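Q: Next comes the sequence, and after it the predicted model I'd like to discuss.
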Amino acid sequence: MSSIDQLFNNTEFVGRHIGPSDQDTRQMLQTVGAADLHDLMQQTIPANIFRTEPLALNQAENEAQTLKRLKAIASENILNTNYIGMGYYPTHTPPVILRNVFENPGWYTAYTPYQPEIAQGRLEALINFQQMVMDLTAMPLANASLLDEATAAAEAMAMSHRVVKKNKSNAYFVDQNCHPQTIAVLTTRAHHFGFELIVGDIFTDLENENVFGALIQYPDTRGSASDLTEVISKAHDKNAIVTVATDLLALCLLKPPGEMDADIVIGNSQRFGVPMGFGGPHAAFFACKEAYKRALPGRIIGVSKDSNGQMAYRMALQTREQHIRREKATSNICTSQALLAIMASCYAVYHGPQGLKRIAERVHQLTCATAKALNNAGITTNQTAFDTLSLAAADQTDRLYQAALDSGINLRHTDDETLGISFNEETTVDDLTALFAVFGLSSEALDSQITDAVSLIPADLQRQSEFLQHEIFNCYHSETEMLRYLKRLENKDVTLTHSMIPLGSCTMKLNATAEMIPVTWPEFANMHPFAPEAQTRGYQKMLDELHDMLVVCTGYDAVSLQPNAGSQGEYAGLLAIKSYLESQGQYERNICLIPSSAHGTNPASAAMVGMKVVITKCDADGNVDIDDLKDKIAQHRDNIACIMVTYPSTHGVFEEGITEICEIVHEAGGQVYVDGANLNAIVGVAAPGKFGADVSHLNLHKTFAIPHGGGGPGMGPIGVKSHLSPFLPGNPLDDAETNTVSAARFGSAGILPISWAYIHMMGSIGMRSATEIAILNANYISQRLKSVYPILYTGQNGRVAHECIVDIRPIKEATGISEEDIAKRLMDFGFHGPTMSFPVAGTLMIEPTESESKAELDRFCDSMIAIYEEIMKVKEGIWTLEDNPLVNAPHTHESLMTDSWDHLYTREEAAYPLASLRHNKYWPPVGRIDNVYGDRNLFCACPSIDDYTD
């Protein structure tokens, strides 16, 4: 590199992403007993997989260079006026929500609310989402979101089969007028569940079929809306479960499916203020009848009470979580779209019922005025509609479509004789004037035409019932009040803006501001997922570059960017394996070997693709028991499809036998799936595609800096070796493609600029350094804590990988204090607790990531040591097991302000266990929440204001 290159090659971002300074690193290496980082890596990583050659990535760029480069790429996108529809619409994100939620790290750096005491803000926003969905669909129960509408439809199909009674059919009916991307995802899911998928006219064909369930789009993909009461009744007469896919904005004017006796109602909340983002991320919704509440997929937010008798929110029925149920899971969904659901719910709170109705009425008026003008010109359109018109354009279809493109307008090219026009809240009168010109229509007196337009919603389909009558949707319509409400919610939660979130296997690392900025650029945010390819060249360029960089980082030959969550990545990877084996005529290979230490979603995903799960043992050191693996292979040799192994292991060590494991499985004719959840300990120092793996999913929301968003968004692309690449997920709009797992071709493409920017700013050296420091930080914590908390598993040289497991079982046996007590007490110190009781019951799993400074690591270790000293006071009898700061944690400011204090410890010991907390104290908003009470008294709607005051 020349001196000029050195002068302008500013790699300052790497030092800002990585927490410890050079001096800190030297001190930490001395503490752990390693000469330098290379020495530590040699002690930690097996020699036969250790990579010393640099990654073939560009040199690191600084923030300004990266943003300039990405802006140039984004400018290659063309943003036409968009009328494509198909479930995706331009929308206006209110600036108060854009700035204070979407662009606010106080919201997007939060973790999944498994520790509800420090997640009350996002839990309230999510229960608002549930209430919004319940009201608009007229259903009694809703979850806190799913990944996208097509996934929600697939989950509804699976749930229908589980809950249906007196019906032995294995066939599922899908109306031909459902969105095509939904049908594509259903086709994949049905094939591997062994269901027969029947696609036809719901009004004429269903009565002739024996099915366990049916899916109807309302309004349908062509825009028509019909009363479904009779067809639903006929389906019920056949003991079939009926799912209705719908549109929340349309339901402000249309009779809701719940009033037609629908069993399940699904859809997408995207048009409630969430940008299209070339397909995502968006929060799907899922509502159902009360009878199915324990079969409902995804997460449900419920109301419980805390130790002070105060109302509090929590994730209800957590034992339904699919990673807990493992191979008995009914789904592999382990995430939601929390951040996007929060945005959608805030949109409803801000606009309220009247505001939403005004938006819906305006969209409908534009639709009706256009229909009238087209009909007067001799162009036939659908007779009922909310926002979408299908035009019978006959031999003029191609000409009109091209004329629209030439005018900067995107219509939907539905088929050879039909065009589609879908209106949205951002459609203006000027837009309508330009649209009319395409069809040779006069726009004179357009205002009066819009005003005088006759509704295309029949009287019997017009909504009569009220919605969003709860106080929460009728209080915050001024920006001042909305801003304060959002800030109150934000202040209740612990996020990365407060402190380290030391969750094992979750990699809560820095989500740099420079990485986040491009997500809201219009060129990325406002792109329709089905826009013509000529308009998406910027996206394509960015995605191609990200693909190539991920190939370099993983050692694979190809990557699919479609899976929009880690669970979807697992599913897509196993589909590729299964399809490959079937292409070789090896249909009998249906066994998936999974070590007992694996992530719980692994067996859940295997069950979803129709594989039989066989669990293999781990040895005393937490490694895969290779002798047991050989025994299992000997038993099932001709039926082995694959093994799913997490590397480094969920036990936090680099297993020495990983290459042998790969060789053993390959020799038996199986494939090797390496779970990429822990890839943050691999990039630059090892590569699964090089040491024997055939496929991995990559958690971009972990290793590659996309934020967790309070439980979503996530992205789980898969990397594969070349022999599996023909079986990667296909384009949902291409009938010839297979293995489609998401509604959009590139999943949640709107957040992929984050990972693109992260890799560009880190560069080859920075990516490796991030891995090395992540391993150093974990070993530093292990070294500091091991004198008081036993470290359960270590590698061959006593090293841990990116995380360590501290064993609380001896403490509990000696004192009665549990891992949960420690996690709750950490809240008083301002920390989120580590991962509890996973992968081993009675333990805490800690992962610091590379982004935390030595000062923060020390603050966490000091807190854990202080808690140990408190435990010793219980052991010594100074405090009783019934009354001590741990079992009573967390302590709210309200609990300390009582007139009397009858505890064995002081208020000061409760609130300020470390002197440093006096200068920066986070106060948990509620005391410890009663989980059992919340499940026994399941209540998942917004409580009244009176419940707060009571």
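A: Okay, I see it. Numbering: from 1, shown residues only.

Q: from here on, contacts and neighbour counts on C-alpha atoms
A: Will do.

Q: What is the burial count for Phe195?
A: A total of 19 residues lie near Phe195 under the criterion other Cα atoms under 10 Å.

Q: and it, what does it touch?
A: Asn170, Ala171, Tyr172 (Cα atoms under 8 Å, 6 or more residues apart in numbering).

Q: In a markdown table: those, plus secondary structure, neighbour count and distance to His903.
A: Formatted as a markdown table, these follow (DSSP: H, G, I helix; E, B strand; the rest coil; neighbours: other Cα atoms under 10 Å; distance: Cα to Cα, whole Å):
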| residue | secondary structure | neighbour count | distance to His903 |
| --- | --- | --- | --- |
| Asn170 | coil | 16 | 61 |
| Ala171 | strand | 19 | 62 |
| Tyr172 | strand | 25 | 61 |
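
Q: With distance to Ala316 as extra columns, can I get those residues in a markdown table?
A: As requested, the contacts of Phe195 are exported to a markdown table (distance: Cα to Cα, whole Å):
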| residue | distance to Ala316 |
| --- | --- |
| Asn170 | 31 |
| Ala171 | 32 |
| Tyr172 | 30 |
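
Q: In addition, the following structure is provided for comparison:
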Amino acid sequence: MNTNAFALRHIGPREDDQKQMLKTIGADSIEQLIYETIPDDIRLKKDLDLDEAMSEQEYLVYLNDVAKKNKVYKTYIGLGYHPTILPAVIQRNILENPGWYTAYTPYQAEIAQGRLEALLNFQTMVTDLTGMELANASLLDESTAAAEALSLLFAVRERDQKKAGINKFFVSENILPQTLSLLQTRANPIGIELVIGNEETFDFSTEFFGAILQYPGKNGQVTDIKSFIEKANSNNIKVAVAADILSLVKLEAPGKFGADVVVGTTQRFGIPMGYGGPHAAYFATKEAYKRDIPGRIIGVTKDANGNRALRMALQTREQHIKRDKATSNICTAQVLLAVMAGMYAVYHGPKGLQNIADKVHNCATTLAKALEQLGFKQINTSYFDTLQIKTDAKTIKKVAKQKKVNFFYPDAETVTIALNETTSVRDLNYIISIFAEVANKEAQTITSITEDTAIDKTLERTTDFLTLDVFNTHHSETELMRYIKKLERKDLSLNHSMISLGSCTMKLNAAAEMLPLSWFKWGNIHPFAPLKQARGYAQILKELEDQLTEITGFAATSLQPNSGAQGEFAGLMVIKAYHESRGDHHRNICLIPSSAHGTNPASAVMAGMKVVVTKSTEEGNIDVDDLREKAELHKENLSALMVTYPSTHGVYEASIKEITQIIHDCGGQVYMDGANMNAQVGLTNPGNIGADVCHLNLHKTFAIPHGGGGPGVGPICVAKQLVPFLPGNPIVKTGGEKAITAISAAPFGSALACLISYGYIKMLGAEGLKKSTEIAILNANYIKHRLQGAFETLYSGERGRAAHEMIIDCRPFKAHGIEVVDIAKRLMDYGFHAPTVSFPVAGTMMIEPTESESKAEMDRFCDAMISIRKEIDAATKDDDNNPLKNAPHTLAMLTSDEWLLPYSREKAAYPLDYVADNKFWPSVRRVDDAFGDRNLICTCAPIEEYMEA
């Protein structure tokens, strides 16, 4: 046995365990199990062509060598990305802490109160700085957030009779270039006409329903957004503002001027640039638009005892309910990054942020004065951190390059310099030396930073922010460390027990995959840095693209989409572009099976397609006859089929090749949702089943951690005919020859997080990847077999096997008065996070153990489920005073002097012997979702305000 092999560490069951498990499920070998599970006609005939697996040590040495190819210059490019200082206490206790990065989206609120509080802090920080009433718990990046603002204002317009039918949207020419590209991507499919112009000459015509401004503008000028918003409001034009969050410490909040939406990125709050991500965007709006806000909102409610509790508010999983009528396809956030940015505000507090913003601004005014003394013309009249110099850009660029400094060069006569929190007096003198050399003059040495201001008096901030205790009490490292630990203890993560969520693949996020995220040469590259400075990234990203292309059986890959939902949208937009290139502009029908992921219909609508739902059979498979009938009916206008494989019901449908052929015969393309790719890698692939494009959830199959609901990466892999249309970027050339406009802000999306998946593939190799898929299937079938008799599995393959996940039916327990949610809450008392509840079938649980879980852990889970089944049998419909209905049981309940329940404290808290060895205590009792939605509070309001509400 090679004890250095990474596969040995990644895969849970030992060899002897695997033999026992095979015996339990009645299979002689893994090969027999796979034969009985996967249809033979879609099996790969040869192994994947990938490099030989590396050990963890070999990989880390190798990646350190590649990192040396990245050149970290002093960078003043700006455009929404800045060098930052990540406080070590946040790096060590959050970014590098599996208690934070391995948590799942907080759908089970009782065991996620820590993360929920951290996100409530984030929302409060955003509402305070923007002056808005409501913020969500983050979006993917600033440009995506701006595109969501466009969609929200368009939806609001639909309800305004005066604006009915109006589709023009004004975009300031000062908008970030990547944001303009994304607005174009999102506007065209849904019939919005973008008009780009100068905000100072805009005529506020009644032909417009909305507008977006950049604050400060892309070249640093702070324009008079106050006057613009006042005129827009008087003309019934809604206004979105894309605002630099650090500048809002100095500039008045857009909400105070009457803005309708404020968006931006929180990257400046201590998050490394990471060649483009991941970073948490923010989205803030008015309470009047609470039903239209995309993504997730954390709200305050009460638990069963009437105590304050937190949970996700309003449209929790709304994509799975509203489907094609959903607000957005965005069902993910950047939770880990939002937590870090929120903690940055907690750590520094209002005074600390004021000091940072003052220093950045004063550095800018000091530099401006020095450059003017050298004879350079600085043309921004009001600015926060960015100077705009009119000069011969080519000459400056040549000298700056020699001195290893990056400025930005919008045109041949302009240089912009964006300063940041890392900028020192020494840095200012170094910048001045570059311009002095070009001017052939002696530069005066700056010895201190002046306190001059260059912000228009009418736009200076006068309102307080971050006044609550949480932002004013944790400024020493000791205090913050303890606060972070206090929150962490309230959250159940993978470092405590198995999280067996179907469709979500909560596998090991190995330490060796995660370590490089903290390395200086990966974290400090600007996404728009010259490509020669990012050769290490170029190598890794190209290799990862090639690896994913090989694994999926396709021709090319784009890493740009930075979530699974973005990947869905990108795949459909590429299909749309392909049809249009052939003159088939009318092809707009998207067939979607009724069992599909809820984000699928929402993505299709965003891509300008009309959704036609196809039926499922009683066995949970796609109804091929119904699909064929609808494909034929819409043959002339058929654009695509969206299909998940194996199906969302956890079955490898034997008819998949017939299904894809039907679509191709009718002129359509097949999009495969890659959510269940963990059941394909090395055994079959999307190309083999006849798909044309698939997205991959790198935060599922390829080991990027969920981080409490993000970071994610959702690349798309495409067949040969779709390669020319892969998405581009307005600053760094990416994508195909006929590239569609941007899908996310950065050229390669969340490039830093891609290192994790690269390491996962590099250390497992072809054999390890295939073995992982096989064990994922073995583990699922083992749990299926162990639960037989206690829980009925809803769907199985033709030979009775499950794929990598399966659905158990909890609907019959209603006869005992027990709902599926009661089982979910009771599992907390046994130390487990519930499997996926009521998706894709109401009243069921979808279980996916992943290949990383040991036999011992799965046995504990199965023992818990079987014990719960006995508790269900003992329950009666007439009496809901039982362990399931009262679950979860908190430490406060168990240590109370009073115990009036008809079962023992031991049964409540320690229902099986193993629980006592590693007890996890939910920090609140069952939360009241409905109360929280009726009394919406989404900031850290004082408890008195909450009680009054």
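A: Yes, it's here. Treat the numbers as computed from the prediction; the structure is a model and nothing was measured.

Q: Give me the TM-score for this pair.
A: Overlay of the two chains. TM-score (TM-score structural alignment, normalised by the length of the second structure): 0.97; 935 aligned residues with a Cα RMSD of 1.5 Å.

Q: how about the helices in the stretch 151-300 of the second structure?
A: Residue ranges of the helices in the stretch 151-300 of the second structure, as given by DSSP state H, counting those that start in this stretch, are 177-187, 225-234.

Q: What's the average distance for the longest one when superposed on the first structure?
A: Pointing back at helix 177-187 of the second structure there. Here the mean offset of helix 177-187 of the second structure against the first structure after fitting is 0.6 Å, by mean Cα distance after the TM-score superposition for the first structure.

Q: Which stretch of the first structure is that helix matched to in the alignment?
A: Per TM-score structural alignment, the counterpart of helix 177-187 of the second structure in the first structure is residues 180-190.

Q: repeat for stretch 243-263 of the second structure
A: Using TM-score structural alignment, stretch 243-263 of the second structure pairs with 246-266 in the first structure.

Q: Run a quick neighbour tally on Val897 of the first structure.
A: Not quite, residue 897 of the first structure is Met, not Val. If we define neighbours as other Cα under 10 Å, then Met897 of the first structure has 10 of them.

Q: One more: the one 10 residues further on?
A: Neighbour count of Arg907 of the first structure, defined by other Cα under 10 Å: 18.

Q: which one in the second structure is aligned with it?
A: Match for Arg907 of the first structure (TM-score structural alignment): Arg905.

Q: What sits closest to its match if chain neighbours are left out?
A: Leu894 (6.1 Å; Cα to Cα, 6 or more residues apart in numbering).

Q: and what of Glu655 of the first structure?
A: Nearest to Glu655 of the first structure is Asn623, by Cα to Cα, 6+ apart, at 6.0 Å.

Q: Enumerate every residue touching the equivalent of the one you found over in the second structure.
A: Counting by TM-score structural alignment, Asn623 of the first structure lines up with Asn621 in the second structure. Counting by Cα under 8 Å, 6+ apart, Asn621 of the second structure makes contact with Ser647, His649, Val651, Glu653.

Q: Let me have those in CSV, adding distance to Phe257 of the second structure as columns.
A: Compiled in CSV, the contacts of Asn621 of the second structure are given as follows (distance: Cα to Cα, whole Å):
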residue, distance to Phe257 of the second structure
Ser647, 50
His649, 50
Val651, 54
Glu653, 56
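
Q: May I ask which two of these are separated the most?
A: His649 and Glu653 (9.8 Å; Cα to Cα).

Q: The two - which one has more neighbours?
A: Neighbour count, other Cα under 10 Å: between His649 of the second structure and Glu653, His649 has more, with 29 against 21.
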